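**Q** With the input below, show me the fold.
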Amino acid sequence: MDLLQFVLNFKGTPPWLNATALTALTDRWRPETHSFHLPLGEMSITLEDIAMITGLPIEGRALTGKVRSNGWRQRVAALVGVESEPWTDETRKDPRPSGVLFSWIQRHFRRCPKDASPLVVERFARAYLWNLLTQVVFPDGTGDTASWMFLDPLRDWDVKWS
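**A** Here you go, the predicted structure:
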């Protein structure tokens, strides 16, 4: 999937985010020019800059598509081999209708067994990439949920995503 360089940036843990630096950059962002206005001048970040910094590929199919939420738990089970627990409290709305907790992924996929079959290794690799992509590239507002919709593109290992 051409994600090796991206994965090697993290070696098992997502990067620590410096909230002060992010706030400073956010304060200096000018949407009308799509650039940062810094004391030393104006700075623009290009797509190529992002590719070089993150190791994410910028050539390939764009990561777009239709989102079908019906049956997402079954699709998760088909791709990683474990179905997430359904929401059973009928008095309250499901707080995680769009994915699973990162702790769920870590509980089920912390360590791949040494004598695992190729299918099991593939499922663990898929769960690892899903966890990494949803924590680093596509985080949600809760900060603790891996959205199921970013697991679907990991179905086919031969597709090069941009």
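
**Q** Please count neighbours and contacts with C-alpha atoms only from this point.
**A** Will do.

**Q** Please name the nearest non-neighbouring residue to residue 50.
**A** Spatial nearest neighbour of residue 50, chain neighbours left out: residue 56 (7.6 Å); criterion: Cα to Cα, 6 or more residues apart in numbering.

**Q** so that neighbour makes contact with residue 6?
**A** Yes - with contact defined as Cα atoms under 8 Å, residue 56 and residue 6 form a contacting pair (5.5 Å).

**Q** I have a second one here; can you model it like the first so I can compare?
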Amino acid sequence: MTVTLQDVFMITALPIEGKPLCMSTDSEGCREQMEALIDMSPPEPETEDGGKKDKVPASAPFTWIPANFANCPEDTNDSVIKTYAHTYMWYVIPRTIFADGSGKNAQWMWLKALTVFDHKFSWGSAALAYM
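**A** From the prediction side, this is the model:
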């Protein structure tokens, strides 16, 4: 058995036809952009001696996402619902379709891609190419 484009669509409801999903992996300003997109960013990782790391990954720990976005507030506006939906998909996509070897972090680029639905990206093609 193998994953097909139809499987990607049925599981995620993400489009499988459209423009190629080409996202920059540049992490410059990713924490500020996370703040702008989902109103928060994970704390910067610290070294063993308690100082800040020089090189901070452009990602969020998988444990941080459900700790902050597990339950969408009731009686909220559409903007907040979209934020929670995008963040949930950000949690799911790098754990399933675009999983890496570490299994610890959700890469920033997937959140960025999820917030530009109007571009009509072909997520299915990207998933097959990633495999």
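
**Q** helix, strand or coil for the residue nearest to residue 50 of the first structure?
**A** Three-state call for residue 56 of the first structure (DSSP: H, G, I helix; E, B strand; the rest coil): coil.

**Q** List the buried residues in the longest helix belonging to the first structure.
**A** Across the first structure, the helix with the greatest residue count (assigned by DSSP state H) is helix 118-132. Buried residues in helix 118-132 of the first structure, defined by neighbour count with 16 or more other Cα atoms under 10 Å: 121, 122, 123, 124, 125, 126, 127, 128, 129, 130, 131, 132.

**Q** Can you find the partner of the fourth one in the second structure?
**A** Put plainly, it is residue 124 of the first structure. Aligned counterpart of residue 124 of the first structure in the second structure: residue 84 (TM-score structural alignment).

**Q** Residue 121 of the second structure -> the first structure?
**A** Residue 121 of the second structure maps onto residue 161 in the first structure, by TM-score structural alignment.

**Q** what's the answer for residue 96 of the second structure, then?
**A** That one, residue 96 of the second structure, aligns with residue 136 by TM-score structural alignment.

**Q** count of neighbours near that match?
**A** Using other Cα atoms under 10 Å, residue 136 of the first structure has 15 neighbouring residues.

**Q** what's the answer for residue 10 of the second structure, then?
**A** For residue 10 of the second structure, the neighbour count with other Cα under 10 Å is 12.

**Q** host element of it?
**A** Here residue 10 of the second structure sits within helix 5-12, counting by DSSP states H and E.

**Q** got the angle for that helix vs helix 78-92?
**A** Interaxial angle, helix 5-12 of the second structure versus helix 78-92 (axes from the mean of the first three to the mean of the last three Cα atoms, to 10 degrees): 130 degrees.

**Q** which residues in the first structure form strands?
**A** Ranges of strands within the first structure are 29-30, 35-38, 41-43, 99-101, 145-147, based on DSSP state E.

**Q** can I get those in TSV with mean neighbour count and distance to residue 80 of the first structure?
**A** Formatted as TSV, the entries for the strands of the first structure read as follows, by neighbours: other Cα atoms under 10 Å; distance: least, Cα to Cα, whole Å:
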stretch	mean neighbour count	distance to residue 80 of the first structure
strand 29-30	16	39
strand 35-38	16	40
strand 41-43	11	42
strand 99-101	19	12
strand 145-147	24	13
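
**Q** okay if I get these as JSON lines plus distance to residue 74 of the first structure?
**A** JSON lines is the format used below for the strands of the first structure (distance: least, Cα to Cα, whole Å):
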{"stretch": "strand 29-30", "distance to residue 74 of the first structure": "41"}
{"stretch": "strand 35-38", "distance to residue 74 of the first structure": "43"}
{"stretch": "strand 41-43", "distance to residue 74 of the first structure": "45"}
{"stretch": "strand 99-101", "distance to residue 74 of the first structure": "12"}
{"stretch": "strand 145-147", "distance to residue 74 of the first structure": "14"}
